[in-house]
Structure formats: C-alpha cells, structure tokens
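Asker: the following comprises the amino acid sequence and a computationally predicted model.
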Amino acid sequence: LEGKGTGWCTAGHSTAQTQIESGDFYVYYTNDSSGEPTQPRLAIRMDGDNRIGEVRGILPHQGVESTMQEALDSKRSEFGGEADAYRKKSEDMRMLTALEKKCEEDVQFTKNDLILLYEINGTIEGFGYQKDPRISELRQGRNTEEDMLVIFECVREQIAHVPSQINGNTKAYVGQLEPGIFQKLPENLEHVYTSFPEKKIRRENVEIGGKSAEQLISEMEAAGINISNYAKSMLKNREFVPGKNPEEATLIRLTVADLGFKSSATTDQIYERAQILGLELCLADTGPNYRLKYRNQPLNEWIYMGMKQITDSDGSPFVFELVRDDGGLWLDALWAGPGIK
C-alpha cells in the first residue's frame, strides 16, 4: 500500500502490523493496463473474526467510490447481523450517487431526493471519516426557499419566520427561538428550524414512568445497550425517582447555539434560557427511557439530558448522557455543575 496515495494509515508498517494482529484485512484492487492488480481502491479491516472494524475508500476523506459499492456489499453480506451497522451507510452512499448522476444529467430532483439531500429524516452516513463532500456540493447553488416548498408541500405563506406569522395553516417554522415560542407552535407542526436545513429542532414523544431503576437496567442490558458505571450509580441513587405511572413526554432537542448563545454556556445559563423559551427540565427517568427508544442514533452523537442533576456520594452533580460510539449505544453520565460549561 505504500506509495499508492490512498491516505490509509495502514500504509505504515507499525499500523499495518497492529491492525492485522486484530483481525483479517481485505484490500480490493483494480487492474492496470497490463492486467495487473496494482491500484488499491477499497479496504475492509476486521476487528476479530466477525466484526467489521472500518471501511475505507480512496475518495476525499477516504470515502468509498460508487464503483466499489458492489464489492463492498458482497463482502458485507458475509458477516450477518454485524453487517447491519453498515447497511445504512451503503444505502445512503448508493442514493447519494444517484443524486449526483441526476445533477450531472440536469434531471430535476423529486421531493424524496430533496428529503435525502437536506437530511430531513436523518443524517447521510458514509464510510469516510468526515461528511461526504458531495452533500455540500449538491446543495451549493440550490434555492433552499424553493426546495422547502417542495419538501413541505406548501406555499410561501405557510412557512413562518417569526412567531406572529404562525397560524393554523403553518407547515413549517424557520426562525429564531423567542420567549414562549414552544407554547405558540402547534403540537402537530413537524418542521421547526432555526436555520434550514442545518438547525432542525427535533421534537419527539417518549413514554416515561412506571418502571423502576432495576427494570430500566434489565431492559437496556437485554437490548445490548451499554451502561457506564457512572450511569448505573445514578440509576441506583436515592435521588433517581421515576414516575409511578406511565405518561407521554415531549422532548425538545436543542443545541447551545439554538438557545441563542454564541459560544459555550454554563449549565445554569442553559437551564434558565430553556425556561424562558417555555420548556421544563426532564424528569429523572427520561434519559433511560429515551435511551431505550432511540436505537438509530448516528455514530459519534452525544445527547445530554436537561434534568435536575443527581449528586453522587462526593456531592458531584451528574446528568444522563446518550452516546453512540464504535462500542455501540451507551447510557452514560456527564458532570454538570451549575457553573460548568
């Protein structure tokens, strides 16, 4: 692999030795003009016998070329359930390639095409270590105002940009969050953004209450969800008091920037701003219940629960944290003192 320009760290001797010791390493080549397999195009590194460690191609950020997709899918099928983690990535890349071809042929995008391109229903996942550059390239130069009308199936007057424009016919809200905004937004309003398409405000219902800490732990373990020692300590803390009866809670997912902060903010500042917007803190068992529901979390996403902190034996305050990393889904804990940013 040395001198081939792949950018793969495996081209180094020490890294290659370490990776090969961890499992098999498959490299797919294409032939040169003499019919010799000389150009590496796709690498699949195994972590153990049946677990795919990573997949790398030779596109920018080591993305996989569309021409190598068939080879990847064929190899992936050998690993049963383990391959499921890569199925979405493979499908996303296939659909993104189809959009790229449409663009080259000057074919108009459909509503479903735009939903994919703007990641309305979920993040486009690829095999590179950064976001596929084709996403921004395909979005560049498009009229997002016109595209929103297609995606939301509405006319301009049905997209509100300030709270005073919200009415019974509103299909989407794209604007800043102002005090009391969440009391003004209709419950059935699905599309809420501070900026389209990057800053979507996600609202989701989750059932909370009616389960003890022991039940929650048992259900998470049965589902293969990892629970850190800190999170287990929170669940067993006397301050963790789940609701007695099941009820439905509406969760609002916000970033610090959505709340109006230009840089980082302390826990107290975040909670105060959320209250001004008309939100309440989550109950203690919301995090574990949401962890059980939210199984399709994107890789390397962290979600922190806005909740009354639970203090450990040393008096340190923690909140629940939902994570998905290479080790799978996690219920973890984050130190969240009042003045911590």
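Answerer: Happy to help now that I have it. Not measured: the values here are computed from a predicted model.
Asker: alpha carbons only for contacts and neighbour counts from here, please
Answerer: Will do.
Asker: the helices in the stretch 101-250 of the chain, which residues?
Answerer: For the stretch 101-250 of the chain, the helices defined by DSSP state H, counting those that start in this stretch cover 111-117, 133-139, 144-151, 181-184, 213-222, 229-235.
Asker: give the contact list for R253.
Answerer: 201-203 (C-alpha atoms under 8 Å, 6 or more residues apart in numbering).
Asker: what's the local residue count around S316?
Answerer: Using other C-alpha atoms under 10 Å, S316 has 12 neighbouring residues.
Asker: kindly apply the preceding question to A274 instead.
Answerer: A274 has 18 neighbours, counted by other C-alpha under 10 Å.
Asker: tell me the SS of it?
Answerer: With DSSP: H, G, I helix; E, B strand; the rest coil as the basis, A274 sits in helix.
Asker: you'd agree it is up against L259?
Answerer: Yes: contact criterion C-alpha atoms under 8 Å: A274 and L259 qualify, at 7.1 Å.
Asker: quick check: closest non-adjacent residue to the residue most central in space within the chain.
Answerer: In the chain, the C-alpha closest to the average C-alpha coordinate belongs to P298, at a distance of 3.1 Å (C-alpha atoms, centre = their mean). If the residues on either side of it in the chain are set aside, P298 comes closest to R324, at 6.7 Å by C-alpha to C-alpha, 6 or more residues apart in numbering.
Asker: next up, a second structure to put side by side with the first:
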Amino acid sequence: MGIYPDCRMITRTIEVGGLTKSQLYAKMQQYSILMNEYGERLFFDDRFPTSNTKYSLKTVELNVRNLGFPDGATTDHIFKKARDLGLDLCPLEVGPYLRLEYLDQPDSHSGIPSQHQAPTGSITIAAEVIAADDEFPKGFYLRRMNGELWLRGYVADHLHVWSPDDHFIFCHPKKP
C-alpha cells in the first residue's frame, strides 16, 4: 500500500451541475435513492449550493491509509494531507451527482452498524464543511445496502479519527 499518487485508487469523471436543487432531488427519487435524516438536513439547507451550469470533474477515491495515515486520522489531518498531495476538496454537490452516476456500487454486507465509524463499503465525499456546529451534518457518503442506494449525511466532531481503511473521494485540481 503506497501513498498517493503511488497507490491503488479509483478515478472517475463525473458531470456535476445544471439542475436546481428540486430537480436534483426529483432525479434521485426517480432512481429510488434513499437519504437518512442527516442527508436530508444537509441537502435541503440553504447553505448547500448547487450550480446552474453543468461542468465535468475528475475524482479520485482512495483510503485514509493511502494518504499516509496507517493508524487513521482526523478529518482536518486527512483534508490537509490531501491538499499537500495535490488533491482538492469536492464541491458539496458532488455527493448527489456521484450517487446518481455510481449506481453499480457494490453492496456492503456489514452486520450491525458501528456507531462513530464509517460503515463498511461506504465512500465519504471530501467536501468543505458548511457549519461548525457538531450536531449539523459535515458531509455526504455513498452506500449501497441490501440492494438499496443511499446518499447519507454524517456528523463527526474535530476529534473523530477515521479508520485507515475508510474511503474518501477527492477532486483533481482544475488545470489553469
């Protein structure tokens, strides 16, 4: 297991933007995408922006270990190291758009969910946090469970340590 960019990773190019928030939500409903309470709270918050213009982004999925954290790390450490390695945080709207494009995500077969841990098979979107409040969702993660696609929100305080095996999606920087 190497450190980015000399590691196993998954890259995707996705189309983002071009829909209003209501159109984006309707499209997710059309694909039977489920949301938890945190996901809905984040999605419908006025501070969650969506772009009227369609644009293309290249993303990279890797785990916390591939950022140089064999014992895990906090969100701040993960995001700082990713930036140091040349990756960007994603716009928050990447969560719903990636969920719509990644319909064949493998099913996670985890048993009892662990509180204070990312679920097995989930992929967290690395995005700027829009509210400092520890009770407000910090971002989205994707999960497929029992054949159902989810766009879920999560809460984590600044002390939360992510597992070295937790997966994150970052964006490649736009070329000038």
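Answerer: Looks like it came in fine. None of these values were measured; they are calculated from a predicted model.
Asker: about what we covered before: make CSV from the helices of the stretch 101-250 of the first structure and add mean neighbour count to it.
Answerer: Supplementary listing: these in CSV, determined by neighbours: other C-alpha atoms under 10 Å:
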stretch, mean neighbour count
helix 111-117, 17
helix 133-139, 14
helix 144-151, 16
helix 181-184, 14
helix 213-222, 15
helix 229-235, 19
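Asker: returning to what we had before: could you find the counterpart of the residue nearest to P298 of the first structure in the second structure?
Answerer: Aligning on TM-score structural alignment places R324 of the first structure opposite R144 in the second structure.
Asker: A helix includes that match, no?
Answerer: No: R144 of the second structure is assigned strand when assessed by three-state DSSP, not a helix.
Asker: same question for the strand of greatest length in the second structure: list its buried residues.
Answerer: Secondary structure assigned by DSSP state E gives strand 55-63 as the longest strand of the second structure. Within strand 55-63 of the second structure, the residues scored as buried using 16 or more other C-alpha atoms under 10 Å are 57, 59-63.
Asker: before we move on, back to that, map the residue nearest to the centre of the first structure onto the second structure.
Answerer: Taking TM-score structural alignment, P298 of the first structure has P106 as its aligned residue in the second structure.
Asker: how close does that match get to N66 of the second structure?
Answerer: 21 Å (C-alpha to C-alpha, to the nearest Å).
Asker: aligned against the first structure, show me the partner of H160 of the second structure.
Answerer: Matched across to the first structure, H160 of the second structure falls on I340, judged by TM-score structural alignment.
Asker: just to revisit the earlier point, now the buried residues of strand 55-63 of the second structure in a markdown table, with distance to E37 of the second structure?
Answerer: Output for those, formatted as a markdown table (distance: C-alpha to C-alpha, whole Å):
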| residue | distance to E37 of the second structure |
| --- | --- |
| L57 | 27 |
| T59 | 26 |
| V60 | 27 |
| E61 | 25 |
| L62 | 26 |
| N63 | 26 |
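Asker: where along the second structure do the strands fall?
Answerer: Under DSSP E, the second structure gives strands at 10-16, 34-35, 55-63, 73-74, 123-125, 139-145, 148-154, 161-162, 167-171.
Asker: again with the stretch 1-150 of the first structure
Answerer: Remark: strands assigned in the stretch 1-150 of the first structure by DSSP state E, counting those that start in this stretch are 25-31, 37-46, 52-56.
Asker: Provide the aligned range in the first structure for stretch 52-63 of the second structure.
Answerer: Against the first structure, stretch 52-63 of the second structure falls on residues 244-255 (TM-score structural alignment).
Asker: follow-up on the earlier one: so the longest strand of the second structure versus strand 167-171, what angle?
Answerer: Interaxial angle, strand 55-63 of the second structure versus strand 167-171 (axes from the mean of the first three to the mean of the last three C-alpha atoms, to 10 degrees): 150 degrees.
Asker: strand 55-63 of the second structure vs the first structure, mean deviation?
Answerer: Strand 55-63 of the second structure, aligned to the first structure and superposed, deviates on average by 0.5 Å (mean C-alpha distance after the TM-score superposition for the first structure).
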